[in-house]
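[1] next input, structure requested:
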Amino acid sequence: MIRLNILLTIIIISMKIVTNSILPIVDLKHELLTEIVGRYRLAARQLHESQTIIPFKIQFPIHDIIKIDSSTNEYIFRATIEINYQFEFLQWDSNDTYNRYYDIDEIILTKTILQNLWLPNINLKDEEFLLFNIEYESAKITRNGYIIWIRRGLFTIVSLIDLTYYPFDHQYICIKIYNKQKTFKLQQEKTNLTKINTSNLWTRLFNNIELNSNDNYSLIFQEYNLLMKPIFSRGWFVRTLGIESKINNENFNYINIYILMQRRRESHIYTIILPTLFFSIFIIIFYFSSIKSYQRLIIGLLHILATLLFIIYLDKKITAEKLTYTPLIIRYLSIIFLIEILSLFFDHIIHSIYHGGIHFISNWLCQYKNYDTQPARLSHIKLLTHGVYLNNTDNDENTNILMKKLIEREETLKFEDYQQYQWYQQACLSECLCCSFFLIIIILVFIFIFFILPTFGLSKMT
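    The predicted model follows:
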């Protein structure tokens, strides 16, 4: 009897093995995909025939600026468009544990299905100036009936590049997207993102505060414009991204995407700002130091040459075919270049007049007093020698005369020394006033160009 039971068990097991080897293995995901695609085609047919409200959201994260070409006025950056919408009859039961599709959370549509399947068609309004090259496309359907359609690629925008505020400029771009299916209605869903980051400054300052859910606190931690993926490029980055939906007559949908890009300041501070400040401070220090006229002239010429090189460098770096305005930093450096030339000219003239005038008056005094046109100190030595010589000859009368002349000469020398000292002080004071005057002009020009003048164009750039 036992042998008979063992034999029957072996026969049953072998029959199951043979049956499983003969019958095909059913792929549940493929079976569900076929069923859902059939439902979707029926739903798409109904959407063409009747007006149906399809709620969806569009995500437009900017990942990186690839290239900005000023010669062709093109912006190229990588972007992702994601559209989510829901069909209730596409969902499968998730609560029934006996359902054969219970363990399947989502199904992914293959490339062949995407080519033959109808999807909402989103087109760019200005196709002449906007181009979207799709690099990757995917779509999936979740168990709740949500369809997630993602397109990743490169956006190329042809827009006028304004380098007026280079290197601190902003670029404003507006992308208009519309839906060709005029039967669709757009429902906009607005969500407020509030998140406390562990590395936030407020959490570092108030990390010891214990919050009680029963108490009310006026201190609320909120973060806006969350940066999900950091950007490490040293060129441009997106500062503001806004999406605005517009509905005309409830049957034609527009989506305006606003992008405000800003140039990274640290990418130019080492090549432009710091060398200029270094040379300016270097020149100011030497202007107020006790150096000679020819040294001051050489330093001024070097400063003018350095400013001219900066202008040429910037002009080559930001050369573009279609510039509406000259960059402000070029204007500023051009004004500084002219001021430096005038400063060097007036400084050299003042220096030459005062110091040349001192030597001219000294020589004129020597000639007027008839002291053999010799310098004052040399005449003093000659008179002293004559006085000592005559004293040895015991000629009292001549000695008294010479001593009287010697005393008069000493008084004249003191007066000349005092005049030379006064003239030297006036020359230094005039040079300091001249340098201070041009320094104040440079500061005022800098404030006007970079702080006052840009305020007149804020409405155009924001």
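[2] please count neighbours and contacts with C-alpha atoms only from this point.
    Fine.
[3] what residues does whichever strand or helix holds Lys382 touch?
    Take DSSP states H and E as the rule and Lys382 turns out to sit in helix 376-392. Around helix 376-392, the neighbours that count as contacts under Cα atoms under 8 Å, 6 or more residues apart in numbering are Cys366, Tyr371, Asn398, Thr399, Leu402, Met403, Leu406, Arg409, Glu410, Leu413.
[4] burial measure for the third one, as a count.
    For Asn398, the neighbour count with other Cα atoms under 10 Å is 14.
[5] so which helix or strand takes in it?
    With DSSP H and E as the test, Asn398 turns up in helix 396-447.
[6] give me the next element, helix or strand, following that helix.
    Next in sequence after helix 396-447, counting helices and strands by DSSP H and E, comes helix 458-461.
[7] compare with the first, here's sequence two:
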Amino acid sequence: MKSLYGAVLDGYDTRIRPINNQSAAVYVNTKFVPQSLLEFDTSEQKFSMLGYFRITWIDEVIRWDPANYNGVDSLKIPITQMWRPSLIILKAFDGHGVVGQDTDLTIVSQHGVVSWIPEGIYSIVCNVDIKYYPFDEQTCTITYYVSDETILTVQLDHYLSVDLAEYSENSAWTVAGTKRVKYLQYNTYNIDITLTLQRRASFTTFTLIMPLLMLAFLNICIFLVPIGSGEKGSFSITIFLSYGIFVTIISDTLPHNSLQISYFVLFIVILLLLSVISVFYTILQAKLIASIGDKECTVSFLRPKRKDPNAVEKFAPNDDEMTSGQIKEKSLYNEKAPVDDADEVYTWGKFLERLDIYLFVLFLIMIVLTTVIFFIVLLNHATRSGNIPADDDPPATTPVFPV
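    Below you'll find the predicted structure:
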């Protein structure tokens, strides 16, 4: 083994591409294998994935005959003692996008096939679209290239599709689809590994949306509280402050620099606006009751209909023509008959009491319509994005390595 290491590494220069014809390009095959989604912070737009690369190329300098070395057909060589492609990940979150470490080892076969598997946590900046939160779908792309080479010196490739065989499911996000794209940019090949993620909305639905809907229907109960109870104002203020707590929770979850407006935030704003209107109405109602509550209302709207004195009444026979049972029934009816309130004064207090019922129905309709529209828009988006085609495109280049 010492003799073999000395023979293959004697005079080896890591600065020179390991190919006999220096006018040709070194073919570097890569394959990204994601293992686990560690973090996806939508506020900071930070996407962190634990995984590794399978990087393979042919080193024409390191070759030997196993018969001369007691059948040894492979070696473990530190990556620092060999030429390697300088892979860089674009948009690295910490600004350090170098793939691999100096402590990595490579496995080299007798034919010079080098296998390098750098593992690590790769954090990138991922643009977040919160328009359909919490039924949103995010697309994050890991882009890498060889920084100090061109297409004339290194041909970078990603053979086959992204392998999810070793991926462990995340509790908050699910991988709905993957895609890899190879393209030429700035005279070098770039590889895009795109992961489409869908949020698991069950937790958000039961912890945010359902309590918010309960609070919305509780808000309209303000109009059912009697005016004279003295609790109407405090009840409306309490509901309004509860909305403020929800806005604080959502603001800590969503990114602050997003260019899109979330439908969920718009839904909260509408409910908050209805709560503000109800608080303003409650205060105005208390002021009107204290000022002109006992005065006659001059507004004919919502005034109860009075009995028309000229209306034709049903004919009733005289007492002489009625039987004893009919006379008794008539006397009981006259005792229970309501007193004509034609002369009763219709005050502003009674007007506001009747107005509460109409506002309750109006706010109930508005909340129901807003909720239905909100769920229709989000669920339609979730249905459209539920079936994402897999990345089954044929590879751009088929690697040819000696066996």
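[8] so the helix holding Lys382 of the first structure versus helix 396-447, what angle?
    Here the directions of helix 376-392 of the first structure and helix 396-447 differ by 170 degrees (axes from the mean of the first three to the mean of the last three Cα atoms, to 10 degrees).
[9] which part of the second structure lines up with helix 376-392 of the first structure?
    With TM-score structural alignment applied, helix 376-392 of the first structure matches no range in the second structure.
[10] tell me which residues of that helix are tucked away?
    Within helix 376-392 of the first structure, the residues that qualify as buried by neighbour count (16 or more other Cα atoms under 10 Å) are Ala376, Ser379, His380, Leu383, Gly387, Leu390, Asn391.
[11] tell me which of the residues you listed is nearest to Phe77 of the first structure?
    Looking at these and their distance to Phe77 of the first structure, the nearest is Ala376, at 79.9 Å (Cα to Cα).
[12] distance of the closest one from Gln181 of the first structure?
    The gap separating Ala376 of the first structure from Gln181 of the first structure is 103 Å, by Cα to Cα, to the nearest Å.
[13] could you pull out the strands for the stretch 201-350 of the first structure?
    Ranges of strands within the stretch 201-350 of the first structure are 236-248, 252-263, based on DSSP state E, counting those that start in this stretch.
[14] against which helices or strands is the last one packed?
    With contacts defined as 3 or more Cα pairs under 8 Å, 6 or more residues apart in numbering; DSSP states H and E, the packing partners of strand 252-263 of the first structure are strand 170-179, strand 236-248.
[15] just say which of those is most tucked in.
    Burial of these is given as mean neighbour count (mean count of other Cα atoms under 10 Å); strand 170-179 ranks first at a mean of 18.
[16] reformat the contacts of helix 376-392 of the first structure as a markdown table; add distance to Ser290 of the first structure.
    Shown next, in a markdown table, are those (distance: Cα to Cα, whole Å):
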| residue | distance to Ser290 of the first structure |
| --- | --- |
| Cys366 | 28 |
| Tyr371 | 33 |
| Asn398 | 46 |
| Thr399 | 44 |
| Leu402 | 40 |
| Met403 | 39 |
| Leu406 | 35 |
| Arg409 | 31 |
| Glu410 | 29 |
| Leu413 | 25 |
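[17] select only the buried ones of those in PyMOL?
    The following PyMOL line selects those of the contacts of helix 376-392 of the first structure that are buried, judged by 16+ other Cα under 10 Å:
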select buried, resi 366+399+402+403+406+409+413
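[18] what's Phe246 of the second structure aligned with over in the first structure?
    Under the alignment (TM-score structural alignment), Phe246 of the second structure maps onto Phe310 of the first structure.
[19] now do the contacts for that match.
    Counting by Cα under 8 Å, 6+ apart, Phe310 of the first structure makes contact with Ile272, Leu333.
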